[in-house]
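# Could you look at this predicted model? Sequence included:
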Amino acid sequence: MKIKRKIEIAVISDVHLGTFGCHAKQLLTYLNSIEPKKLILNGDIIDIWQFSKRYFPSSHLKIIKKIITMASNGTEVIYITGNHDEMLRKFSNSHIGKISIVDKYVTELDGKKAWFFHGDVFDVSIQNAKWLAKLGGYGYDLLIVINRFINWCLVNLGKERYSLSKKIKNSVKGAVKYVNDFEEVATDLAIENGYDYVICGHIHQPKMIIKANKNGKTTYLNSGDWVENFTALEYQFKRWKIYNYNKDKLSPFFADEDIKEMEIKDLIAAITIVDQNTKKSK
């Protein structure tokens, strides 16, 4: 019997299907563990920038098939375009069954306004020198391939994995400043427009923090990526959580301290559902 978790919203971004850095098997495991009412794909799901007919393994195809299956089973799928899949922007505001393609998405969550977008609109390097950004993308992909080999060696030696790109991002002052500036611009705009939540991807930095200025406050959320961090955002019971595959695996959505606040019927509904295929097989 397959066990799934019911959640209102799941947000994933920066999957980069079609590149060596993508960890499709881990993402497929995660998608198989949940049944969201709404799945928001917040950009860079398919890496059209670096797409090659020579590399698109079956595990990557399974992600696309899984998303289509989820939509056919009733999940509303919102595909928000990013810079690596910007070619899809010519199809913005198109609908195919339960799948919508948009450049941004605004909705209300339990009386609060939420603004979803990928985040590349704030990236000056992409807006002014796209060729340079694409070159950086290839360099990043090469770094991930090298990092995979290093981690393979470390795992076989019984040591912990190591992220070269994280080390570089966290140690280079320019990279740290870029992330901080990105968050600042996103939250300032969200506050100015009255959004309670601003949800981005793009910078591969999972985060959830309340930001405030003289005009008000908002909650900034970033879904991270499935290249290095293996993270997603989940919304349930009027709150957000960063799901981390390496730490959470298939653990329930709630934390122990939250159980006391739930009614037993809500708790049962949140923990499991019986897979439809299991019912049919009986």
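In hand now; what should we look at?
# rest of the way, CA atoms for contacts and neighbours
Noted.
# ok now stretch 171-180, how far from the chain's centre?
Stretch 171-180 sits 21 Å away from the centroid of its parent chain (Cα atoms, centre = their mean, to the nearest Å).
# What of stretch 166-180?
20 Å.
# and if you look at stretch 205-225?
15 Å.
# What lies in contact with that stretch?
11-15, 183, 186-188, 190-192, 195-204, 229-233, 242 (Cα atoms under 8 Å, 6 or more residues apart in numbering).
# Could you pull out the helices in the stretch 51-200 of the chain for me?
With DSSP state H, counting those that start in this stretch, the ranges of helices along the stretch 51-200 of the chain come out as 58-72, 124-128, 130-156, 164-171, 173-192.
# right, and these - which one's nearest H118?
helix 173-192 (10.7 Å; Cα to Cα).
# Show me what that closest one packs onto, helices and strands only.
For helix 173-192, the elements it packs on are helix 164-171, strand 197-200, strand 207-213, strand 216-222, judged by 3 or more Cα pairs under 8 Å, 6 or more residues apart in numbering; DSSP states H and E.
# possible to save the ones you listed as TSV with mean neighbour count?
Below are the helices and strands packed on helix 173-192 laid out as TSV (neighbours: other Cα atoms under 10 Å):
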stretch	mean neighbour count
helix 164-171	13
strand 197-200	26
strand 207-213	14
strand 216-222	21
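# still on that earlier bit, filter the contacts of stretch 205-225 to the buried ones?
11-15, 183, 186-188, 190-191, 195-204, 229-233, 242 (16 or more other Cα atoms under 10 Å).
# let's bring in a second model and compare:
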Amino acid sequence: MKKRKVELVVISDIHLGTYGCHAKELSNYLSTIKPKTLVLNGDIIDIWQFRKSYFPKAHLQVIKKIITMASKGTKVYYITGNHDEALRKFSDTFMGNFSLLDKLVLDLDGKKTWIFHGDVFDASVQHSKWIAKLGGFGYDYLILINRFINWCLHKMGKDSYSFSKKIKASVKKAVKFINDFETTATDLAIDKKYDYVICGHIHEPKIKEVENKFGKTTYLNSGDWIENLSCLEYNNKRWKLFKYQESTISNIENEEEQLFEMEHLISSIQL
């Protein structure tokens, strides 16, 4: 397979080690690209919800492909997030083409680019971590149940349905949090004179230009590989929001895999 050459790819919120992670789809995507630089912008391995009994081959395959990329010349930056915050004690570690950081500033064709996960803006993570972790478990189970229901819908020839997106859109506090998150990130970026500010964390893929009385910047969010199956690509001085299309997926959620995941869900709830 001929791979697309891309200057920069930003991926976040993969959540390897959780039921909701679309590792197969991400592995397929990684097989199609040859980036000069790959930025993993937080929540790559979900250490909060890590289970010894659940880390499928597809999840290991993603890690293997990233390591292979680094060994073949791709510059890989791993920026820590809240779900993989245990790695922060190893921040500023550099091994060949691999770097482990808390944040990153790049020069892209003369434009200053500020990249960080974004959990620093989340009060529930900073001050009530146990609540955030509990919510993470609930979100993981909701996604898994949603995937099973969507599998049933596909069998009946009907469109997919996202519970979490519906909840986010209908709950005013969730909408306000996302808006506040974006405003805080862009205000800080403008104050620091950054041309681009790139985050993850909130699972809301987006590219938008923001301007206030002090200046302007471009806000970008890479989304996630739980619901949106999205990332950011930079090439020829232009940003693109890449979304993995369901129409290109073959046999994502076969019966055997769904049964396996549901059994793990039931056993973990019983524990």
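Arrived safely, thanks for sending. Everything numeric here is computed off the predicted structure, so don't read it as measured data.
# still on that earlier bit, out of the helices of the stretch 51-200 of structure 1, which gets nearest to T19 of structure 1?
Comparing the helices of the stretch 51-200 of structure 1 by Cα to Cα, helix 130-156 comes nearest, at 7.1 Å.
# Have a look at how far, on average, that closest one is from structure 2.
Superposed on structure 2, helix 130-156 of structure 1 shows a mean distance to its aligned partners of 0.5 Å (mean Cα distance after the TM-score superposition for structure 1).
# What range does that helix cover in structure 2?
Mapped onto structure 2 using TM-score structural alignment, helix 130-156 of structure 1 spans residues 129-155.
# can you check stretch 100-111 of structure 1 too?
Against structure 2, stretch 100-111 of structure 1 falls on residues 99-110 (TM-score structural alignment).
# Pull out the buried residues from the matching stretch.
Buried residues in stretch 99-110 of structure 2, counting neighbours by 16+ other Cα under 10 Å, are found at S99, L100, L101, D102, K103, L104.
# what's the first-to-last distance across that stretch?
Terminal residues of stretch 99-110 of structure 2 are spaced 22 Å apart (Cα to Cα, to the nearest Å).
# residue nearest the centroid of structure 1?
By Cα atoms, centre = their mean, structure 1 has its centre lying nearest to I12, at 2.1 Å.
# so who does that residue touch?
So I12 of structure 1 contacts L39, I40, L41, N42, S223, G224, D225, T231, A232, L233 (Cα under 8 Å, 6+ apart).
# now the helices and strands packed on helix 173-192 of structure 1 as a markdown table including distance to D47 of structure 1?
Listed next are these as a markdown table, based on distance: least, Cα to Cα, whole Å:
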| stretch | distance to D47 of structure 1 |
| --- | --- |
| helix 164-171 | 18 |
| strand 197-200 | 17 |
| strand 207-213 | 23 |
| strand 216-222 | 19 |
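# Select, out of the ones you listed, the one closest to K247 of structure 1.
strand 207-213 (15.1 Å).
# Quick one: average offset of that closest one versus structure 2, please.
Averaged out, strand 207-213 of structure 1 is 0.5 Å away (mean Cα distance after the TM-score superposition for structure 1).
# That strand aligns to what range in structure 2?
Counting by TM-score structural alignment, strand 207-213 of structure 1 corresponds to 206-212 in structure 2.
# what comes up buried for the match of helix 130-156 of structure 1?
Of all the residues in stretch 129-155 of structure 2, those buried under the rule 16+ other Cα under 10 Å are 132-133, 136, 140-148, 150-151.
# farthest pair in the residues you listed?
It's A132 and W151 that sit farthest apart of the buried residues of stretch 129-155 of structure 2, by Cα to Cα, at 28.4 Å.
# Leaving out the residues flanking it, which one is nearest to S52 of structure 1?
Once flanking residues are discounted, S52 of structure 1 sits nearest to G18: 7.1 Å by Cα to Cα, 6 or more residues apart in numbering.
# correct me, but the one you found touches Q50?
Yes - between G18 of structure 1 and Q50 there is a contact under Cα atoms under 8 Å: 7.3 Å.
# Those two: which has the busier surroundings?
Legend: neighbour count by other Cα atoms under 10 Å for G18 of structure 1 and Q50, higher for G18 (23 against 18).
# quick one: the more buried one and T278 of structure 1, what's the gap?
Taken as Cα to Cα, the span from G18 of structure 1 to T278 of structure 1 is 32 Å.
# again with K238 of structure 1
In terms of Cα to Cα, K238 of structure 1 sits 30 Å off from T278 of structure 1.
# now N32 of structure 1
Where T278 of structure 1 is concerned, N32 of structure 1 sits at a distance of 14 Å (Cα to Cα).
# Pick out whichever of the two has more residues nearby.
More neighbours surround N32 than the other of N32 of structure 1 and T278, with 16 against 10 (other Cα under 10 Å).
# Distance of that one relative to L233 of structure 1?
Taking Cα to Cα, one finds N32 of structure 1 at 16 Å from L233 of structure 1.
# wait, isn't V77 of structure 1 in contact with G97?
No - judged on Cα under 8 Å, V77 of structure 1 makes no contact with G97 at a distance of 9.3 Å.
# got any residues that touch both of these two?
A71.
# Could you find the closest non-adjacent residue to W239 of structure 2?
Counting by Cα to Cα, 6+ apart, W239 of structure 2 lies nearest to E233, which is 5.7 Å off, once chain neighbours are set aside.
# what about that neighbour, how many residues close to it?
19.
# Please apply the same query to Y79 of structure 1.
27.
# Once you drop chain neighbours, what's closest to N82 of structure 2?
D119 (6.1 Å).
# what do you get for L28 of structure 1?
With sequence-adjacent residues excluded and distances taken as Cα to Cα, 6+ apart, L28 of structure 1 is closest to I63, at 6.1 Å.
# so what's T186 of structure 2 up against?
Neighbour list for T186 of structure 2: V197, V210, T217, T218, Y219 [criterion: Cα under 8 Å, 6+ apart].
# ok, which pair from those residues is furthest apart?
V197 and V210 (10.5 Å).
# how far away is D266 of structure 1 from K6 of structure 1?
Taking Cα to Cα, one finds D266 of structure 1 at 10 Å from K6 of structure 1.
# what do you get for L221 of structure 1?
The gap separating L221 of structure 1 from K6 of structure 1 is 21 Å, by Cα to Cα.
# likewise V102 of structure 1?
Where K6 of structure 1 is concerned, V102 of structure 1 sits at a distance of 25 Å (Cα to Cα).
# Then N73 of structure 1?
As judged by Cα to Cα, N73 of structure 1 and K6 of structure 1 stand 14 Å apart.
# more neighbours, those two?
Each of N73 of structure 1 and K6 has its neighbours counted (other Cα under 10 Å); K6 has more, 20 against 12.
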